[in-house]
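**Q** got a sequence here, can you build the structure:
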Amino acid sequence: MSTRFPAVTVVGSINLDLIATAERLPTAGETIGGAVLSEQPGGKGANQAAAAARLGGSTRMVGAVGSDANGQRMLDALAVAGVDTADVAVLPEPTGTALIVVDRDGENQIVVCPGANSNLSLDGVEFDRDETVLCQLEVGLPVVLEAARLHTGYFVLNAAPAMDLPAELLERCDLVIVNESEYALIPALAEAKLVAVTYGKDGSAMFDQARKVAEAPSIAVSVANTVGAGDAFCAALVLALRQGLDYAHALAVANEVGGDAVGDSSSQPDLAQLGHYVERTAVTAAAR
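**A** This is a model prediction of the structure:
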């Protein structure tokens, strides 16, 4: 197994997360009082880039923020995490914002106002064949398709939020990552060559054209916030696979990273280096 992994470029969303933590989630038309409001850096793309950098990957972000105070806050947060932000555009539109309600069990409801994310352009962005490109769908399908066409190396799609995916994109993906609900909502994934599916407390599994080829159990954790856990899982799985781990061990590592993330209230939590999680899961992986 290599001790280094190829550079990771994340093409995706950058948002300010406005989080209301309440006892429970409201039903339609209901008002709930007594919540606590917090603000923090977020966006699926930025969360994944921050996680990849903290895990030890050489990471750059391709995205867009507004020319406002929140945009600068998002850039500063990525830089602190160790992410190269040279390819993050600063646009006249407001920085993207996610309105999030989190209950006492860590479950959430999210509404995203994309702002500058809607105008992300890949003009002038170059991709090296040796790097890994990781995309999500919060910046829109056309941008993701363009990235898939421009990049000739290892290409990963976190297919969230769920939507119909063109055959061209699925055929291009070396790996697709989804949660259980997204897997059910995108039937075309049954034809994908490699799909990782997360099942929350039931762990995760890897599928090759709908055939399960590996799985790994979750770890028991106290849930503080599930918002960034899936993003941390994505970053860890990509790095673990690119470092040469087999499917089952890579899933176990990503589950451990996701478990640490779900126990942290931040959407961009501090994480140990990937090697720490590899060692922590090595005995269990060897026993399977």
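**Q** can we go C-alpha only for contacts and neighbour counts from here?
**A** OK.
**Q** report the contact partners of residue 74.
**A** 14, 15, 16, 41, 42, 65 (C-alpha atoms under 8 Å, 6 or more residues apart in numbering).
**Q** rerun that using 10 Å as the cut-off
**A** Listed by C-alpha atoms under 10 Å, 6 or more residues apart in numbering, the contact partners of residue 74 are 14-16, 40-43, 46, 64-66, 80, 95.
**Q** contacts for the helix or strand encompassing residue 285 next, please.
**A** Using DSSP states H and E, residue 285 maps to helix 274-287. Here helix 274-287 makes contact (C-alpha under 10 Å, 6+ apart) with 3, 52-57, 216, 236-237, 239-240, 243, 245-246, 248-257, 271.
**Q** out of those residues, list just those in helices.
**A** Among these, DSSP state H puts 52-54, 236-237, 239-240, 248-257 in helices.
**Q** sorry, back to before: just name the closest of the contacts of residue 74 to residue 190, please.
**A** residue 43 (27.4 Å; C-alpha to C-alpha).
**Q** picking up where we left off before, show me the contacts of residue 74 that map onto strands.
**A** With strands taken from DSSP state E, the overlap with those comprises 15, 16, 40, 41, 42, 64, 65, 66.
**Q** wait, the second one sits on residue 117?
**A** By that I understand residue 16. No: the criterion here is C-alpha atoms under 10 Å, and residue 16 misses it with residue 117 at 11.5 Å.
**Q** shared neighbours of those two, which are they?
**A** Joint contacts of residue 16 and residue 117 (C-alpha under 10 Å, 6+ apart) are 43, 65, 95, 96, 97.
**Q** can you pick the most crowded of the residues you listed?
**A** residue 65 (32 neighbours; other C-alpha atoms under 10 Å).
**Q** that residue reaches residue 14, doesn't it?
**A** Yes: the pair residue 65 and residue 14 qualifies as a contact (C-alpha under 10 Å) at a distance of 6.6 Å.
**Q** okay, and the common contacts of the two?
**A** With contacts defined as C-alpha under 10 Å, 6+ apart, the residues shared by residue 65 and residue 14 are 71, 74, 75, 88, 95, 96, 114, 115, 116, 117.
**Q** report the two of these separated the most.
**A** Maximum pairwise distance in the shared contacts of residue 65 and residue 14, criterion C-alpha to C-alpha, is 16.3 Å, between 75 and 114.
**Q** and stretch 107-114, which residues are buried?
**A** Going by neighbour count (16 or more other C-alpha atoms under 10 Å), the buried part of stretch 107-114 is 107, 108, 113, 114.
**Q** ok, now how distant is the residue nearest to the spatial centre of the chain from residue 113?
**A** Geometric centre of the chain, nearest residue: residue 231, 2.7 Å, by C-alpha atoms, centre = their mean. In this view, residue 231 and residue 113 are 19 Å apart by C-alpha to C-alpha, to the nearest Å.
**Q** ok, residue 10 next?
**A** 20 Å.
**Q** go on, residue 158?
**A** From residue 158 to residue 113 the distance is 19 Å (C-alpha to C-alpha).
**Q** could you also give me the structure for this next sequence, so I can compare it with the first?
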Amino acid sequence: MIVIIGSINMDLVMRVPRIPHPGETLSGGPFQTIPGGKGANQAVACARLVKQTERSAPQKVAMVACLGDDAFGVQLRAALRSDGIDDTHVSTVANISSGVAAIQVDANGQNSIALAAGANDALTPAHIDAARNLIAQAKIVVLQLETPLATISHAIKMAHDLGKIVVLNPAPAQALPTALLAQIDYLIPNEIEAGMLAELPLTASMSDADIDAAMAKLQAHGCRNVLVTLGAKGVQAGLANGAQHFPAQVVKAIDTTAAGDTFIGGFVAALADGLSEAEAIQFGQRAAALSVTRIGAQTSIPYRHEL
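**A** Next comes the predicted model:
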């Protein structure tokens, strides 16, 4: 079983010719509401990308999260169920809205995102304690940082103490204690997040040497493996047996929303299915490459048979 602990959002997506400057008004294109949130995206990617024979097993992918008691919450729960995700530990919180992400996507497929956390901020250590039996059944536990850090820290410690494979996507980027990093089996940041976590000077584009230095520092803090996602430049992996670069497939991107989440879901699904780390990275890359040729978050995530 794969358990994802994290965020669920409704994405409010608008196509724009370019990302507007501060104070500027632009006429946009089509508008859509699409289920999203880093946690839910990764759960959906896992559910769609595990082996089909495995996927039919009960509770193959489960989620621990919070939704608001609004119309978005009803729609978002239905979206999880439509992909066969166990939502037993997805709680509905009274008198609060579900999480929302306002997303602008430009003509080159790049995006700008603003978040209103809503019910995601209501996920507490008590929710994690209530899900202990579920986490105990997991092979891999996947987390992000769109819910309170105290809750994520509590969940990581529980999963680590139970001997689970712990995967953390440290986004949105924030400082993390060394003791927390030491409990991570696979840390999967983008290059900016890697630089921030390693406390390196931030630049518009990190060099290969900067990325290697960030990975080395994070591994020195106890992270067993660090996979830095570099978009069109691929993935730089600091694994237990050394560093390796995995080039990305060349595709025409129309929307990069959820590409990183798709990579993580594909990587985790492949690990759960018994593939090697290198094979799992390449599988996740194939899934992400297909996702950027489509619009939206969960609407862009492919199914295993499409790969």
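**Q** before we move on, back to that, neighbour count: residue 16 and residue 117 of structure 1, which is higher?
**A** Comparing residue 16 of structure 1 with residue 117 by other C-alpha under 10 Å, the one with more neighbours is residue 117, at 27 against 22.
**Q** starting at the chain centroid, how far to the strand or helix carrying residue 70 of structure 1?
**A** When elements are assigned from DSSP H and E, residue 70 of structure 1 belongs to helix 69-81. Helix 69-81 of structure 1 has its C-alpha centroid displaced from the chain centroid by 18 Å (C-alpha atoms, centre = their mean, to the nearest Å).
**Q** cool, stretch 104-121 of structure 1 as well?
**A** 13 Å.
**Q** contacting residues around residue 289 of structure 2?
**A** Counting by C-alpha under 10 Å, 6+ apart, residue 289 of structure 2 makes contact with 231-232, 248-253, 256, 259-260, 262-263, 283, 301-302.
**Q** out of these, who has the most neighbours?
**A** residue 262 (34 neighbours).
**Q** show me what contacts the aligned partner of that one in structure 1?
**A** Superposed on structure 1 with TM-score structural alignment, residue 262 of structure 2 falls opposite residue 232. Residue 232 of structure 1 is in contact with 44, 47-52, 54-55, 254-262, 267-269, 271, counting by C-alpha under 10 Å, 6+ apart.
**Q** give me the buried subset of these.
**A** Judged by 16+ other C-alpha under 10 Å, buried ones among the contacts of residue 232 of structure 1: 44, 47-52, 54-55, 254-262, 267-269, 271.
**Q** in structure 1, what stretch matches stretch 20-40 of structure 2?
**A** Stretch 20-40 of structure 2 covers residues 26-46 of structure 1 once aligned (TM-score structural alignment).
**Q** kindly report the same for stretch 100-112 of structure 2.
**A** Against structure 1, stretch 100-112 of structure 2 falls on residues 97-109 (TM-score structural alignment).
**Q** where do the helices sit along the stretch 1-150 of structure 1?
**A** Taking DSSP state H, counting those that start in this stretch, the helices of the stretch 1-150 of structure 1 run over residues 44-54, 69-81, 141-150.
**Q** deepest-packed of the ones you listed, please.
**A** helix 44-54 (a mean of 30; mean count of other C-alpha atoms under 10 Å).
**Q** so which elements touch that helix?
**A** strand 8-11, strand 15-21, strand 36-42, strand 59-66, helix 69-81, strand 132-135, helix 229-242, helix 274-287 (3 or more C-alpha pairs under 10 Å, 6 or more residues apart in numbering; DSSP states H and E).
**Q** helix 229-242 and that one, what's the angle between them?
**A** 50 degrees (axes from the mean of the first three to the mean of the last three C-alpha atoms, to 10 degrees).
**Q** average offset between helix 44-54 of structure 1 and structure 2?
**A** Helix 44-54 of structure 1 differs from its equivalent in structure 2 by a mean of 0.5 Å after superposition (mean C-alpha distance after the TM-score superposition for structure 1).
**Q** check contacts around the aligned partner of residue 281 of structure 2 in structure 1.
**A** By TM-score structural alignment, residue 281 of structure 2 lines up with residue 251 in structure 1. Contact analysis of residue 251 of structure 1 by C-alpha under 10 Å, 6+ apart lists 196-198, 203-206, 214-218, 233-234, 236-238, 240-241, 245, 257, 281, 285.
**Q** try it again at 7 Å.
**A** For residue 251 of structure 1, the contact set (C-alpha atoms under 7 Å, 6 or more residues apart in numbering) comprises 204, 215, 216, 237.
**Q** tally of neighbours for the nearest residue to residue 162 of structure 2 once chain neighbours are set aside?
**A** Setting aside the residues directly before and after it, residue 162 of structure 2 is nearest to residue 136 in space (C-alpha to C-alpha, 6 or more residues apart in numbering), at 6.5 Å. Residue 136 of structure 2 has 18 neighbouring residues, counting by other C-alpha under 10 Å.
**Q** distance of the aligned residue in structure 1 for residue 136 of structure 2 from residue 156 of structure 1?
**A** By TM-score structural alignment, residue 136 of structure 2 lines up with residue 128 in structure 1. Distance of residue 128 of structure 1 to residue 156 of structure 1, given as C-alpha to C-alpha: 15 Å.
**Q** check residue 7 of structure 1 too.
**A** 13 Å.
**Q** who has more neighbours out of these two?
**A** More crowded of residue 7 of structure 1 and residue 156, by other C-alpha under 10 Å: residue 156, with 24 against 19.
**Q** can you say which helix or strand has the more buried one in it?
**A** strand 155-158.
**Q** next secondary structure after that strand?
**A** Strand 155-158 of structure 1 is succeeded, C-terminally, by helix 167-172 (DSSP H and E).
**Q** read off where whichever helix or strand comes after that following helix ends up in structure 2.
**A** Sequence order places strand 175-179 as the next helix or strand after helix 167-172 of structure 1, per DSSP H and E. Matched against structure 2 by TM-score structural alignment, strand 175-179 of structure 1 falls on residues 186-190.
**Q** hmm, who's touching that stretch?
**A** Residues contacting stretch 186-190 of structure 2 (C-alpha under 7 Å, 6+ apart): 166-170, 223-230.
**Q** the same query, at a cut-off of 6 Å, please.
**A** For stretch 186-190 of structure 2, contacts defined as C-alpha atoms under 6 Å, 6 or more residues apart in numbering pick out 167, 168, 169, 170, 225, 226, 227, 228, 229.
**Q** please say which position in structure 2 residue 120 of structure 1 maps to.
**A** Matched to structure 2 by TM-score structural alignment, residue 120 of structure 1 sits across from residue 123.
**Q** now do its match against residue 65 of structure 2, distance only.
**A** Plainly put, residue 123 of structure 2 is 6 Å away from residue 65 of structure 2 if you go by C-alpha to C-alpha.
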